[in-house]
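Participant: this one's structure only:
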């Protein structure tokens, strides 16, 4: 897992051309909250982003997730969102891996954090994550998820 700043995409070039290209695209957009909802392909299935609006839920009602084919880069654009994190090896699988959806679900304990505006959190396949968590009242978030093929 990596926490980083969108405005410095060149610093993450060592993570691969897909990560660098995706972060450069985001940095060039200016106000990310102005991007329309939906999926936008930047390089076909190799690199795409999704802008979504969703509700947060108490951490106990959500599972950790992990992906095998894609690196996930999350940016909360509006609203209050917490993320859970735990290494996949420290968790118990509760739903087997779906190649079609590129996701496996897990239960267990982890640490929780927020990502400040203008920053991102990047999750590798070994990084289970629990997005869209709230610790106070549930609310709505607008967020961006960049998917980078490994």
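Facilitator: All right, it came through fine. Given the structure is predicted, the values throughout are model-derived calculations rather than measurements.

Participant: Going by C-alpha atoms from here, please, whenever you check contacts or count neighbours.
Facilitator: OK.

Participant: show me where the chain has helices.
Facilitator: Here the chain has its helices, by DSSP state H, at 17-28.

Participant: Now do the same contact list for the residue sitting nearest the centre point of the chain.
Facilitator: Of all residues in the chain, the one closest to the mean position by Cα atoms, centre = their mean is residue 74, 3.1 Å from it. Residues near residue 74 by Cα atoms under 8 Å, 6 or more residues apart in numbering: 120-122, 143-146.

Participant: Greatest separation within those: which pair is it?
Facilitator: 122 and 143 (13.6 Å; Cα to Cα).

Participant: For stretch 91-107, which outside residues touch it?
Facilitator: Contacts of stretch 91-107 (Cα under 8 Å, 6+ apart): 63-70, 88, 108-109, 128.

Participant: I'd like the list of those that fall within strands, please.
Facilitator: 64-66, 70, 128 (DSSP state E).

Participant: before we go on, here's another structure to hold up against the first:
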């Protein structure tokens, strides 16, 4: 789902994101209302084969590029259930899967955002061409906000 669809389907959730001035926030975790938070991070993108798929259970991700360009690959969690590389960690709400081909590529540039639900595994931080520095805000929104 893209951010425009989020605005239409879930206006309260969209408002929470729109009212957060992420570009002025330093790197790190920042708590938001309603049990949500945002992680602001700067990193170097990597080649696709160096990355792993990940998935969450309790939170929906909204990954927003603040500067740079990266690819995020999304694929159904069901397609990866037999390739768990790090079992689900309740405290961090994350499970990792071994590298896998396939999925849908999303090319995200500055100010682009991608909404990723718990039934969608995703492989972020992939270099679009050559590795480059990216600054990104990852909103972690409790799944209950979407019911």
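Facilitator: Structure's in. What do you need? Here the structure is a predicted model, which means the values were calculated and not measured.

Participant: So residue 122 and residue 143 of structure 1 - more neighbours on which side?
Facilitator: A count of neighbours by other Cα atoms under 10 Å puts residue 143 above the other of residue 122 of structure 1 and residue 143, at 22 against 19.

Participant: got a list of what the closest residue to that one other than its chain neighbours touches?
Facilitator: Spatial nearest neighbour of residue 143 of structure 1, chain neighbours left out: residue 76 (4.4 Å); criterion: Cα to Cα, 6 or more residues apart in numbering. Taking Cα under 8 Å, 6+ apart, we find residue 76 of structure 1 in contact with 115, 117, 120, 141-144.

Participant: The ones in strands among the contacts of stretch 91-107 of structure 1: which two are farthest apart?
Facilitator: Maximum distance among these (Cα to Cα): 15.6 Å, for 64 and 70.

Participant: and residue 130 of structure 1, what pairs with it in structure 2?
Facilitator: For residue 130 of structure 1, the aligned residue in structure 2 is residue 123 (criterion: TM-score structural alignment).

Participant: Buried residues, stretch 140-150 of structure 1. List them.
Facilitator: 140-149 (16 or more other Cα atoms under 10 Å).

Participant: got these as CSV, with distance to residue 48 of structure 1 columns?
Facilitator: Below are the buried residues of stretch 140-150 of structure 1 laid out as CSV (distance: Cα to Cα, whole Å):
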residue, distance to residue 48 of structure 1
140, 23
141, 20
142, 17
143, 14
144, 11
145, 8
146, 6
147, 5
148, 7
149, 9
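
Participant: Of the residues you listed, which is the nearest to residue 17 of structure 1?
Facilitator: For the buried residues of stretch 140-150 of structure 1, the nearest to residue 17 of structure 1 is residue 148 (9.4 Å; Cα to Cα).
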